[in-house]
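# Sequence first, then the predicted structure, then my questions.
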Amino acid sequence: MENRKKVAFYTLGCKLNFSETSTIARNFQDEGFDRVDFEEVADMYVINTCSVTENADKQFKQIVKKAMKLNDKAFVAAVGCYAQLKPEELAAVDGVDLVLGATEKFKITDYINDLSKNDMGEVHSCEIEEADFYVGSYSIGDRTRAFLKVQDGCDYKCTYCTIPLARGISRSDALENVLKNAYKISQQGIKEIVLTGVNIGDYGKGEFGNKKHEHTFLDLVKALDEVEGIERLRISSIEPNLLKNETIEFVSKSRTFVPHFHIPLQSGSNEILGKMKRRYQREVYVDRVNKIREVMPNACIGVDVIVGFPGETDEHFLETYNFLNELDISYLHVFTYSERDNTEAATMENVVPMNVRSKRSKMLRGLSVKKRRAFYESQIGTNHTVLFEGENKEGYIHGFTENYVKVKTPWNPELVNTLHEINLTRIDEDGSVRMEFLNVEA
């Protein structure tokens, strides 16, 4: 048994990547490998890459360097979005032995022979058109929450985005398979499942390689609500044009789905939305927010927004700022636009200077702090259910309410991965919320 090889994983990017890393790791364990932390000495290091931000590219080199420092004889493999888009570039990084594209990453154990290092990274990547099959994934690691992949790829042609190039066409898991995976997760004692994918509102398309929707996103949500043993379900991120009123209404009455939506906006200017080739105008976004507020007044609504897109003038930016300032939302995820190869936006004129991009980004981040604070203040004095996480942070345990308010209370290991009825009492200096238990046993 002492000959068992050790493998470690590092994941860059989104929840979807985390769910896929977790699945790949289980494949290694089935092949007789022991999984260890990335900080430990391993025989093999697998890096799941991301192509969404400039940083993810640079981080890759640093992570390889770190792995080589831990064990300079270790076999290093790169998988994921950046590995699909720029395989030769990754293969040329000192220390990298294997680069696998979109269709090969789930078959990684087939590509490993004796783990001896290569002089040059070996590349196995496909034409992205070949990525037309679906591999289900889910993450189990953080005991309180699991990411469940329900969909992959995207048919949208947003001018700034490389995801369709990195992940291929929109395709979904079969409904019975999603339900099976959800049940497996619930059997592990995990209390919350976060649904994830590239464009999950498009769920049901191409289940069996066709473009017909076998099921809709609403069908999926309704079916998951029936799965025994799941306490909470969270929709991670969904396009405003695909978030239908029926879904919002169902979530408001659902047994398990929580009142938390994350809806990408990207710009509050219709002109910029047009240049981005987004599939809605800002008026649709207002409708979505109003509908959520109408049926779930305490819901948490998160927004993705991009600053510094080519052609974004000061007027366009102020339009976005004022639009968000007036909108009843709870927080922002702000992305500074960065040029990506092979995208339409990369060749557009009227490039916004970097210093302007970062100034705008700073302004929106400030707005996000203000919005989150206002949302938290609106929740003080109200009762909620909190799910506690597993970490002792400076003598406190943190958790999230169903509507995504971050709470803290003095550390007690017995609270980890448990749900409790609480009352929100006040906002702490660090921005999280203090609470009182309503159920006596705590």
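In hand now; what should we look at?
# From now on I want contacts and neighbour counts done on CA atoms only, so please keep to that.
Fine.
# The stretch 251-400 of the chain: strands as residue ranges?
In the stretch 251-400 of the chain, strands defined by DSSP state E, counting those that start in this stretch lie at 260-266, 300-307, 331-336, 383-388, 396-401, listed in chain order.
# ok, residues contacting the fourth one?
Same thing as strand 383-388. 144, 191, 397-402, 407, 415-424 (C-alpha atoms under 8 Å, 6 or more residues apart in numbering).
# a markdown table for the strands of the stretch 251-400 of the chain, including distance to residue 235 and mean neighbour count?
What follows is the strands of the stretch 251-400 of the chain, written out as a markdown table (distance: least, C-alpha to C-alpha, whole Å; neighbours: other C-alpha atoms under 10 Å):
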| stretch | distance to residue 235 | mean neighbour count |
| --- | --- | --- |
| strand 260-266 | 6 | 22 |
| strand 300-307 | 11 | 22 |
| strand 331-336 | 16 | 20 |
| strand 383-388 | 16 | 21 |
| strand 396-401 | 15 | 20 |
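# and here's the other structure:
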Amino acid sequence: MENKKKVAFYTLGCKLNFSETSTIARDFQNEGFERVDFEEIADIYVINTCSVTDNADKQFKQIVKKAMKLNDKAFVAAVGCYAQLKPEELAAIDGVDLVLGATEKFKITDYINDLSKNDMGEVHSCEIEEADFYVGSYSIGDRTRAFLKVQDGCDYKCTYCTIPLARGISRSDALENVLKNAKEISEQGIKEIVLTGVNIGDYGKGEFGNKKHEHTFLDLVKALDEVEGIERLRISSIEPNLLKNETIEFVSQSRTFVPHFHIPLQSGSNDILKKMKRRYLREVYTERVAKIREVMPHACIGVDVIVGFPGETDEHFLETYHFLNDLDISYLHVFTYSERDNTEAVDMDGVVPMNVRSKRSKMLRGLSVKKRRAFYESQIGTNRTVLFESENKEGYIHGFTENYVKVKTPWNPELVNTLHEINLTKIDEDGSVRMEFLNVEA
């Protein structure tokens, strides 16, 4: 019996990338490859790249080095957003053998016939206009939750963003296919599904990007709420202009959707939002938060924000800072603006010096800590449901409540991937929350 070839994967970037890596990995396994951890010696290393920040570009080189250190004869393939945007650049990196663009990445096993090393990476990339078909995917691996892709690409023209160049036009999975994938996930005993995509609120644009909306995001949410066997559904990131009141109201009464929203803001200054070509002003954002708080006072609300965008003066930044400080939100994801080729913003005046960008970023990260603490404090004494994760961290098992409070209790392997009614008792030094079980059988 011939030894199985081993393949290992490394994913940079977003939840969508994780769901796609998982799907590509299953294709390899179906072709007879054995999947191993990236830290192990493998015959093939596949790196799913990201183009959102500078850092993800730099990380790529380090990951290739790491793979080469493990096995200098291994075949290294790069897929994903950065591979679409800068294929030649990746192909020139020492050790890289194959670079696949947006349409090719799901056919990777067709390209891997000969595993001998190349002097120069071979590139198969497409014009992004060709990325007009949809490939459904979902991630399974972390046993407690799965990322289910429902949409890909984006028609928005935000001036800082390369994602439309890397992923193409907005297109969606057929509703019946999403439901089929959701059922498959639930049959594996997974308790929580996180919906993911590039711009999931835009769900409904047809497979080939035709603009006919067969179903809306609200239709999707309602249909998923009825899938048997799923305990929890979580909406990942959704644009404020696409998060409609009907969806918020439905989530507040739904069987499985949890009270947790992650809504990109990017700036609290209308001047900067206009320069970014975002499709809303801060007033819309305030309305969304108020609506969520009205129907789900205990909901967790996360916010994406970018600091140091060209033309962001101290006044603009303080406008953002005070706007967020006054808003009843739960935590921030802070991104430091980084210049990306072929975006409008790269040619804008008013470049913010790097040291100013990092100072602003630090201020908002400090605000995030304060916001999360205040949110956790507001939850002490309440009863919630927790889903426990699978890791033993220094003698404790962690989990998340439906409204995304991180809790901990002494390690017990029987708790892994189980749901329990609990009472939140106090905040621990590490920032997570201690808990007591309710209805414990004596």
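Arrived safely. Keep in mind that this is a model prediction, so the values were computed, not measured.
# Please state their TM-score.
Scored by sequence alignment, normalised by the length of the first structure, the superposition of the two chains gives a TM-score of 0.99; 442 aligned residues with a C-alpha RMSD of 0.7 Å.
# one step back: nearest to residue 277 of the first structure, of the strands of the stretch 251-400 of the first structure?
Residue 277 of the first structure sits nearest to strand 260-266 of all those, at 10.9 Å, using C-alpha to C-alpha.
# quick one on the thing from earlier: which of the contacts of strand 383-388 of the first structure count as buried?
Buried subset of these (neighbour count, 16 or more other C-alpha atoms under 10 Å): 144, 191, 397-402, 407, 415-417, 419-424.
# related to what we said a few turns ago, present the strands of the stretch 251-400 of the first structure as CSV; the columns should include distance to residue 151 of the first structure.
What follows is the strands of the stretch 251-400 of the first structure, written out as CSV (distance: least, C-alpha to C-alpha, whole Å):
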stretch, distance to residue 151 of the first structure
strand 260-266, 17
strand 300-307, 20
strand 331-336, 22
strand 383-388, 26
strand 396-401, 26
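# Mind checking those strands for the one nearest to residue 362 of the first structure?
Of all the strands of the stretch 251-400 of the first structure, it is strand 331-336 that lies closest to residue 362 of the first structure, at 8.8 Å by C-alpha to C-alpha.
# Who are the packing partners of that closest one?
Packed against strand 331-336 of the first structure by the contact rule (3 or more C-alpha pairs under 8 Å, 6 or more residues apart in numbering; DSSP states H and E) you find strand 300-307, helix 354-379.
# With the second structure overlaid, how far apart is it on average?
Here strand 331-336 of the first structure, set against the second structure after superposition, deviates by a mean of 0.2 Å using mean C-alpha distance after the TM-score superposition for the first structure.
# against the second structure, where does that strand fall?
Under sequence alignment, strand 331-336 of the first structure corresponds to residues 331-336 of the second structure.
# Please apply the same query to stretch 297-311 of the first structure.
Going by sequence alignment: stretch 297-311 of the first structure matches residues 297-311.
# Helices along the stretch 101-250 of the second structure, start to end?
Remark: helices assigned in the stretch 101-250 of the second structure by DSSP state H, counting those that start in this stretch are 108-111, 163-167, 175-187, 217-224, 245-253.
# can you list contacts of the fourth one?
It stands for helix 217-224 of the second structure. With C-alpha under 8 Å, 6+ apart as the criterion, helix 217-224 of the second structure contacts 175, 179, 182, 200, 201, 202, 203, 204, 246, 247, 250.
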